[in-house]
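Engineer: Have a look at this prediction, sequence included:
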Amino acid sequence: MCLGIPGKVVDVEEGPLRLGRVAFGDVVKEVCLAFVPAARPGDYVVVHAGSAIEVIDEEKALRVFEAFRIMEGP
C-alpha cells in the first residue's frame, strides 16, 4: 500500500529527467514528472516518494483535500 498526495504543478523543467515544482498548499517541492509526460503547469498530480504517478482532475484533488481537512478536525 502506498500513500499518494495530490499537488498542483507550478512549472515544468524538461531535460534528461523531467522535473517540476509541485505545490502542496503553501509548500512547494521539486518532483520527478517522468511518469506523467502529459502533466503541465496547472494540472494536479498524485505524488508518491518524490515522483508524480498520475494526473488527476481538479475535482478529485479537491475531494482529497476535503477528506484531509475532515481528518485534521477542528
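Structural biologist: Now that the structure is in, tell me what you want to look at.
Engineer: going forward, measure contacts between C-alpha atoms and count neighbours the same way
Structural biologist: Noted.
Engineer: just the strands in this structure please.
Structural biologist: Counting by DSSP state E, the chain has strands at residues 5-13, 19-24, 27-32, 44-48, 51-56.
Engineer: got a list of contacts for the first one?
Structural biologist: Surrounding strand 5-13, the residues in contact under the criterion C-alpha atoms under 8 Å, 6 or more residues apart in numbering are 18-25, 39-48, 61, 64.
Engineer: Over to the fourth one?
Structural biologist: The list of residues contacting strand 44-48 from outside it, by C-alpha under 8 Å, 6+ apart, reads 2-9, 31, 39, 52-58, 61.
Engineer: Pull out the buried residues from those residues.
Structural biologist: Taking 16 or more other C-alpha atoms under 10 Å as the criterion, what is buried in the contacts of strand 44-48 is 4, 6-9, 31, 39, 52-56, 58, 61.
Engineer: okay, pairing it with this:
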Amino acid sequence: MCLAIPTRVVELLPDNQALVDLGGVRKAISLELVDDVAVGDYVIIHVGYALTRLDPDEAARTLALMAEAGLDVGGAGACP
C-alpha cells in the first residue's frame, strides 16, 4: 500500500524537479503537476510526483497523526 505523505521541499532542481525531506530521508521528485512550489513548502507526494502543495500547519497535523498511529513517516511507509 502506498501513502501520500506530506514532505518538505529542501531544494529546487533543474527540469522541474525538487529535493524533498521526510524525517531525514531525501528524494528527488517531479513538480510537473504543481505550480509555484518554493523551498520550505510542503507537498503531497505519490509515486514520485508532487500532487499538491499543503499548508504547513496541515502538514504538521497530518505527520503528527501518522506518528501517533505508529506509522513510520521517516520514509519506510512512503512510495518513492
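Structural biologist: That came through, no problem. Bear in mind the structure is a predicted one, so any value in this text is a computation, not a measurement.
Engineer: will you turn the strands of structure 1 into TSV that also has distance to Phe68 of structure 1?
Structural biologist: Below are those laid out as TSV (distance: least, C-alpha to C-alpha, whole Å):
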stretch	distance to Phe68 of structure 1
strand 5-13	10
strand 19-24	12
strand 27-32	16
strand 44-48	14
strand 51-56	17
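Engineer: So for Ile70 of structure 1, which of those sits nearest?
Structural biologist: Among these, the nearest to Ile70 of structure 1 by C-alpha to C-alpha is strand 5-13 (15.5 Å).
Engineer: Comparing that closest one with structure 2, how large is the average distance?
Structural biologist: Once fitted to structure 2, strand 5-13 of structure 1 is off its aligned match by 0.6 Å on average (mean C-alpha distance after the TM-score superposition for structure 1).
Engineer: what distance separates that strand from the centre of its chain?
Structural biologist: Relative to its chain's centre, strand 5-13 of structure 1 lies at 5 Å (C-alpha atoms, centre = their mean, to the nearest Å).
Engineer: And stretch 9-28 of structure 1, by the same measure?
Structural biologist: Averaging C-alpha positions (C-alpha atoms, centre = their mean) puts stretch 9-28 of structure 1 9 Å from its chain's average.
Engineer: Now that stretch: buried residues?
Structural biologist: Val9, Val10, Asp11, Val12, Leu19, Gly20, Arg21, Val22, Ala23.
Engineer: distance between the ends of stretch 23-42 of structure 2?
Structural biologist: End-to-end distance for stretch 23-42 of structure 2: 13 Å, by C-alpha to C-alpha, to the nearest Å.
Engineer: quick one: that stretch aligns where in structure 1?
Structural biologist: Aligned by TM-score structural alignment, stretch 23-42 of structure 2 falls on residues 25-44 of structure 1.
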